[in-house]
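A.B. asks: need a 3D model of the following:
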Amino acid sequence: MMILCPNCQQKARITSRNALNAEGTIADLYYACTNTKDCGATFVMTLAPKHYLNPPVTSTAQLAQNILNNLTKTEHAALVQGR
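C.D. replies: Predicted structure coming up:
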């Protein structure tokens, strides 16, 4: 993923990273503009997942298992018979 400097729109590179949660899925990324002659800005951006487009397989399987476990015998039989 290429990030542009918010000041001069030239490429910026990550100089360091600071995890903000134990899982490391949210982090502050420290950037430096590569246009050192005319700009030289440094800035911080936060990287975090926003939402799933497709949930992980393990989550989907667990959700299905929870739904099946909460069906009544009648509902389960109807599901198995395709009604």
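
A.B. asks: drop to CA atoms for contacts and neighbour counts, all remaining ones
C.D. replies: OK.

A.B. asks: which helix runs longest in this structure?
C.D. replies: Ordering each helix of the chain by length in residues (DSSP state H) puts helix 57-69 first.

A.B. asks: now the following helix or strand past that helix against helix 57-69, angle please.
C.D. replies: Using DSSP states H and E, the helix or strand that directly follows helix 57-69 along the chain is helix 73-81. Per axes from the mean of the first three to the mean of the last three C-alpha atoms, to 10 degrees, the angle that helix 73-81 makes with helix 57-69 is 120 degrees.

A.B. asks: sequence B follows; please return its structure for comparison with A:
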Amino acid sequence: MLKSTNKHKRGAGKLQVICKACDKKAAIYSRKEISKEVCDLYCSCRDPECGHTFVVTLAFKHTLSPSARDGKNIALEFLKSLPAHERQALLSQSLQ
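C.D. replies: From the prediction side, this is the model:
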């Protein structure tokens, strides 16, 4: 029901919704966020002879590679938690 137009290039392509009734492309005309990881996509078949309207649930499954931002945030929070003299000593050591 959901497919990517290009599975071989990371980040490339668009998400396509396929009509369950006729196996043709459908348009997403609305989106309802259920949570940060789940949303409902309201869809309509593009084939005028079909006209099927339906809802598809799209959900986050798992991480393949963590965000670089996460590592930086963890490091910054750790540095902020240190007393000033320990933070300065750690930073001085990293420059050597």
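
A.B. asks: and the longest helix of structure 1, how far out from the chain middle?
C.D. replies: 21 Å (C-alpha atoms, centre = their mean, to the nearest Å).

A.B. asks: where does the aligned partner of Asp23 of structure 2 in structure 1 sit: helix, strand or coil?
C.D. replies: In structure 1, Asp23 of structure 2 lines up with Gln9, judged by TM-score structural alignment. With DSSP: H, G, I helix; E, B strand; the rest coil as the basis, Gln9 of structure 1 sits in coil.

A.B. asks: equivalent analysis for Met45 of structure 1, please.
C.D. replies: Strictly by three-state DSSP, Met45 of structure 1 counts as strand.

A.B. asks: which residues sit in contact with the nearest residue to it once chain neighbours are set aside?
C.D. replies: Nearest residue to Met45 of structure 1, sequence neighbours excluded (C-alpha to C-alpha, 6 or more residues apart in numbering): Leu29, at 5.3 Å. For Leu29 of structure 1, the contacting residues are 14-18, 44-47, by C-alpha atoms under 8 Å, 6 or more residues apart in numbering.

A.B. asks: so what corresponds to Leu29 of structure 1 in structure 2?
C.D. replies: In structure 2, Leu29 of structure 1 lands on Leu41 (TM-score structural alignment).

A.B. asks: how near is the residue most central in space within structure 1 to Glu23 of structure 1?
C.D. replies: Structure 1 has Pro49 as the residue nearest its centroid, 2.3 Å off, counting by C-alpha atoms, centre = their mean. From Pro49 of structure 1 over to Glu23 of structure 1 the distance is 12 Å, taken as C-alpha to C-alpha, to the nearest Å.
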